[in-house]
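Visitor: 3D model of this:
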Amino acid sequence: MILITGATGVVGRQVMELLLRERATVAAVTRGSGQGLPDGVRAVRGDLFQPRWIEADLAGVEAMQISPRATGPGLDELLKLAVAQGVRRVVLLSATTVEHPAGEARFADGFRHAEDLVTGCGLDWTVLRLADFAANALAWAPQIRAGDVVRGAYGRAVTSPVHERDIAEVAVTALSADAHTGTIHTLTGPQPLDQIEKVRLIGAAVDRPLSFHELPPEHVRRAMLAQGLPEEVPARLLGSLADYAERPGPTTTTVSELLGRPALTFADWAGDNASAFRS
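Guide: Predicted coordinates:
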């Protein structure tokens, strides 16, 4: 059995669906009722910030996918429970900022701490350091459904956004076989893009001319907080964008090397998700 944390996120859902296609037995940790999980996935209900409760559910688990945001301060204890219950393999979703700093250091430090715990826990491990998710552009969907202008800060911030399907395919291979044991993979999309170009590509996918309108970062921060978002969200976003406006995020060929095919582009992602941006 393979256990997925962060199962309701864009990567977790893709991983579960791919595993199910391979007829793997899959369980997902959820704080809720488990509604909305793919058919065939067993819901394991509880809060991993205090994971002692999950000990019995780890019996029979061969591999785990770890999202540090889902485990929080409970990661160390979860890994110790996994070792005690005979779990063999762990795949950690980390971030490129561990190796390529951007934004506030506290966020990269959190991922670095998670990597240290995973690589030192005694399980076979693989670390996936992930670039900016292409799916982060879904935050623009309400603006695009309402009009032709996306308003935001740091339009010239450059990243190489990675498609969640590529992340999931690499994660499934690491969860299912030994080939990636003891390795750290940095996964990015194939093409550096600024936010202005991302908006243009979404416009091409929905057959509408879209544009990006620059706003002061503090204006964006206040607007996000007024929507009820926790302080961490604009802090993560704006800190990283400020640095990526000065120097681009990394671009690697790792996805194509591991999967034996070209990495999916942001244009591919926009086409896959065009319905989210149509009114």
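Visitor: C-alpha only now, for contacts and for neighbours.
Guide: Noted.
Visitor: which SSE is residue 189 in?
Guide: Counting by DSSP states H and E, residue 189 is held by no secondary-structure element, helix or strand.
Visitor: was I right to think it contacts residue 264?
Guide: Yes - assessed by CA atoms under 8 Å, residue 189 is found in contact with residue 264 at 6.8 Å.
Visitor: more crowded one of those two?
Guide: residue 189 (31 against 20; other CA atoms under 10 Å).
Visitor: contacts for the host helix or strand of residue 205, please.
Guide: Under the criterion of DSSP H and E, residue 205 resides in helix 195-206. Residues from elsewhere that reach helix 195-206 (CA atoms under 8 Å, 6 or more residues apart in numbering): 150, 154-158, 209-212, 266-267, 270-271, 274-275, 277-278.
Visitor: want to put them side by side, so please do this one too:
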Amino acid sequence: MLLVTGATGTVGREVLRRLSGDLPVRVMARKPERVAGAAESAEIVRGDYDDARSLARALAGVAGVFLVTSRVGRDDDARFLRAARAAGVRHVVKVSAAAVEDARADDLITRWQRGNEDLLRGSGMEWTLLRPRSFMSNTLSWAESVREEGVVRALYGTSANSCVDPGDIADVAVSALTEPGHSGRAYTLTGPEALTAAEQTARLSELLGRPLSFEELDPGQARDLWSARYPAPLVEALLRSAERQRCGAKAGVENTVEEALGRPARPFRAWAEDHLAAFMAH
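Guide: Here you go, the predicted structure:
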């Protein structure tokens, strides 16, 4: 039995779509009604990292887990890994972040991910770590302004990021869950090229067949924008992360997707073609 967590999120949703109906799969979600794309044979259960009993029920009989946690600063990983070990889970495939490898990265999010990685490596279970660069799907946050104004607004628009297609992350995750040879491996996952937000805007403009303009946000504007969505400590972590990107820390391209899957990582243009409707005027 495989357990998928985070199945309503960006990567977990893609993992679920890729797991064959021939495999016994259980899905744990806080809101099971939001789970979509699972095989008809998949078992969907309600579970919460704060509820030890729900974790025990979700993990009963499970051999392998796809683990996603997102509440920065919380001890969700510790709670889950204790329950997984008690249930006899053999292998955990966890989504972490590429920044953990950067000695200059010392923001709240990165420290939290490093601690979670240490917990998994010390759990006594087999482990595989997926360390993606920023998701190509983050550009969906531009969709409304693109549709309504023909404008993209972003911080440090001329700084490059080797962002990765979430589908590639999911493909590597499924391979790690279902095929041998991935235990004890940490995969840094990037796209095939490093792009700036201005370059992504130009590619979207070309695909949409209409002009788009790019407007640079300054750090104060970015702080105000993010503060409407995130608590202050997380906003400061995002600003520090953006500053590292401005200094070139996120421009490196890895060949790990091809090494793991036997095919190249998908470029931003291919991702954008698949999601173009989100940017088109209604």
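Visitor: where does the TM-score land?
Guide: With the length set by TM-score structural alignment, normalised by the length of the first structure, the two chains reach a TM-score of 0.92; 277 aligned residues with a CA RMSD of 1.9 Å.
Visitor: rewinding a little: pull up the overlap in contacts between residue 189 and residue 264 of the first structure.
Guide: Joint contacts of residue 189 of the first structure and residue 264 (CA under 8 Å, 6+ apart) are 162, 163.
Visitor: so what's residue 258 of the first structure up against?
Guide: Applying CA under 8 Å, 6+ apart, the residues contacting residue 258 of the first structure are residue 170.
Visitor: in what helix or strand does the alignment partner in the second structure of it lie?
Guide: Counting by TM-score structural alignment, residue 258 of the first structure corresponds to residue 260 in the second structure. Of the helices and strands defined by DSSP H and E, residue 260 of the second structure is found in helix 256-261.
Visitor: what of residue 27 of the first structure?
Guide: strand 26-30.
Visitor: next one: the equivalent of residue 170 of the first structure over in the second structure relative to residue 8 of the second structure, how far apart?
Guide: The equivalent of residue 170 of the first structure in the second structure is residue 172 (alignment by TM-score structural alignment). Residue 172 of the second structure sits at a distance of 18 Å from residue 8 of the second structure (criterion: CA to CA, to the nearest Å).
Visitor: what of residue 30 of the second structure?
Guide: 9 Å.
Visitor: which of those two has more residues huddled nearby?
Guide: Per other CA under 10 Å, whichever of residue 30 of the second structure and residue 8 has more neighbours is residue 8, with 21 against 17.
Visitor: dump the residue contacts of that one.
Guide: 29, 34, 35, 36.
Visitor: any chance of those residues in a markdown table, with distance to residue 164 of the second structure too?
Guide: Formatted as a markdown table, the contacts of residue 8 of the second structure follow (distance: CA to CA, whole Å):
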| residue | distance to residue 164 of the second structure |
| --- | --- |
| 29 | 25 |
| 34 | 25 |
| 35 | 23 |
| 36 | 23 |
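Visitor: out of those residues, which end up buried?
Guide: 29, 35 (16 or more other CA atoms under 10 Å).
Visitor: what's the closest of the contacts of residue 8 of the second structure to residue 47 of the second structure?
Guide: Comparing the contacts of residue 8 of the second structure against residue 47 of the second structure with CA to CA places residue 29 closest, at 5.4 Å.
Visitor: what does the longest strand along the second structure correspond to over in the first structure?
Guide: Determined from DSSP state E, the single longest strand within the second structure is strand 126-132. Mapped onto the first structure using TM-score structural alignment, strand 126-132 of the second structure covers residues 124-130.
Visitor: off-centre distance for the matching stretch?
Guide: 12 Å (CA atoms, centre = their mean, to the nearest Å).
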